[in-house]
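In: The following block contains a protein sequence and its predicted model.
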Amino acid sequence: MSKIRITKQFSFETGHALYGYDGKCRNVHGHSYKLRVTVIGEPIADASNVKFGMVIDFTDLKKIVLEEVVDVFDHATVFNKNTPHIELAKELQDRGHHVILVDYQPTSENMVIDFAEKIKHRLPKGLELYSLRLQETDSSYAEWYQSDNL
């Protein structure tokens, strides 16, 4: 049977700051991110299965990505917990803001790696994460491909 790629796109708003960076992005700011998730697999061949002919039900893929990424990162501010931003993070949390502390510099490149790890482990057997594309602005994005990470 043929392998087919299925893609679903998501949108979310997230703030971040890049500690130690030499440009404007060292300041707290936000983006309207677009995340494209592509999985690859064979369509279900069992005619008695309600998902017959599907690689994955788009609703099932949506549930995974919402739970692992979108619902977590939407309207949050992300900081590297190994920087002095930890003080700002604590202040924001104390004031009721949604803050995420990560072990990495929260660039699009590092975020897409993090998202890939989170999504890969939730996919059903026989299905693989093919690629992710995290678009930060209209003209800037980071891509992750499984084939580059074998």
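Out: Great, that's in hand.

In: Only C-alpha atoms from now on, for both contacts and neighbour counts.
Out: Noted.

In: L134 in helix, strand or coil?
Out: strand (DSSP: H, G, I helix; E, B strand; the rest coil).

In: so what's it up against?
Out: 33-36, 108, 112, 141-143 (CA atoms under 8 Å, 6 or more residues apart in numbering).

In: then this one, side by side with the first:
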Amino acid sequence: MVFLTRRVTFSAAHRLWSNDLSDEENYAIYDKCANPNGHGHNYTLEVTVQGQPDPKTGMIINLTDLKRIVNEQVVDWVDHKHLNHDVPWLEGVIPTTEMLVIKFWERLESAFPAHMLYEVTLHETENNVATYRGPACE
């Protein structure tokens, strides 16, 4: 099995806030990330696919197609956006790194052939990273 990863970057703002918590609880849990106007990050997204290289092309997937899928399904929607307000498929989601990586997986999974998507990793900062390998791994 060969694993192929496409890395992209995007910038986005978000606010961490749960309507299921009191104001005091939100500020205690999310601290400065609960800023009413939000705050931003320069994210790095890694999308890893798996498969056997085609004997005729030597590729699992054409890198041009991989780039197009990642951009169309995720990056074009989130780059330079406020994740709480501008992305319809994130409505009602607390945009933590953990929740974003799950939602990105959901967008990407159907765009690839069955079982090709292996892993989605999101770097929110240099020190904060979340990885998701789909519901089959839960």
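Out: Thanks, I have the structure now. What you are looking at is a predicted structure, and each value in this text was computed from that prediction instead of being measured.

In: Give me the TM-score for this pair.
Out: Scored by TM-score structural alignment, normalised by the length of the second structure, the superposition of the two chains gives a TM-score of 0.83; 123 aligned residues with a CA RMSD of 1.5 Å.

In: quick one on the thing from earlier: among the contacts of L134 of the first structure, the buried ones, what's the ChimeraX command?
Out: To isolate the buried subset of the contacts of L134 of the first structure in ChimeraX, counting by 16 or more other CA atoms under 10 Å, use the following:
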select :33,34,35,36,108,112,141,142
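
In: Tell me which stretches of the first structure form helices.
Out: Here the first structure has its helices, by DSSP state H, at 58-65, 71-73, 85-94, 108-120.

In: Now intersect the contacts of L134 of the first structure with the strands, please.
Out: With strands identified by DSSP state E, the entries of the contacts of L134 of the first structure that belong to them are 33-36, 141-143.

In: Among those residues, list the two that are farthest apart in space.
Out: Maximum pairwise distance in those, criterion CA to CA, is 13.0 Å, between Y33 and E143.

In: returning to that earlier point: export the ones in strands among the contacts of L134 of the first structure to JSON lines and append columns for distance to V70 of the first structure.
Out: Shown next, in JSON lines, are those (distance: CA to CA, whole Å):
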{"residue": "Y33", "distance to V70 of the first structure": "10"}
{"residue": "K34", "distance to V70 of the first structure": "10"}
{"residue": "L35", "distance to V70 of the first structure": "9"}
{"residue": "R36", "distance to V70 of the first structure": "12"}
{"residue": "Y141", "distance to V70 of the first structure": "17"}
{"residue": "A142", "distance to V70 of the first structure": "17"}
{"residue": "E143", "distance to V70 of the first structure": "17"}
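
In: In the second structure, what residue corresponds to E136 of the first structure?
Out: E136 of the first structure maps onto E124 in the second structure, with residues paired by TM-score structural alignment.

In: Find the residue closest to its match in space, skipping its chain neighbours.
Out: Distances taken as CA to CA, 6 or more residues apart in numbering place Y43 nearest to E124 of the second structure, at 4.9 Å, with adjacent residues excluded.

In: just S108 of the first structure next, same as before
Out: A142 (5.9 Å).

In: coming back round to it: out of the helices of the first structure, the one nearest N27 of the first structure is which?
Out: Of those, nearest to N27 of the first structure by CA to CA is helix 85-94, at 10.5 Å.

In: Would you mind listing the buried residues in the closest one?
Out: Buried residues in helix 85-94 of the first structure, defined by neighbour count with 16+ other CA under 10 Å: 85, 89.

In: outside of that helix, which residues touch it?
Out: With CA under 8 Å, 6+ apart, helix 85-94 of the first structure has contacts from 19, 79-80, 98-99, 101.

In: May I ask which of the residues you listed has the most neighbours?
Out: Highest neighbour count within the contacts of helix 85-94 of the first structure, by other CA atoms under 10 Å: F79, with 26 neighbours.

In: Tell me which residue of the second structure matches up with H75 of the first structure.
Out: Using TM-score structural alignment, H75 of the first structure lines up with H80 in the second structure.

In: For its match, which residues are in contact?
Out: Residues near H80 of the second structure by CA under 8 Å, 6+ apart: 10-13.
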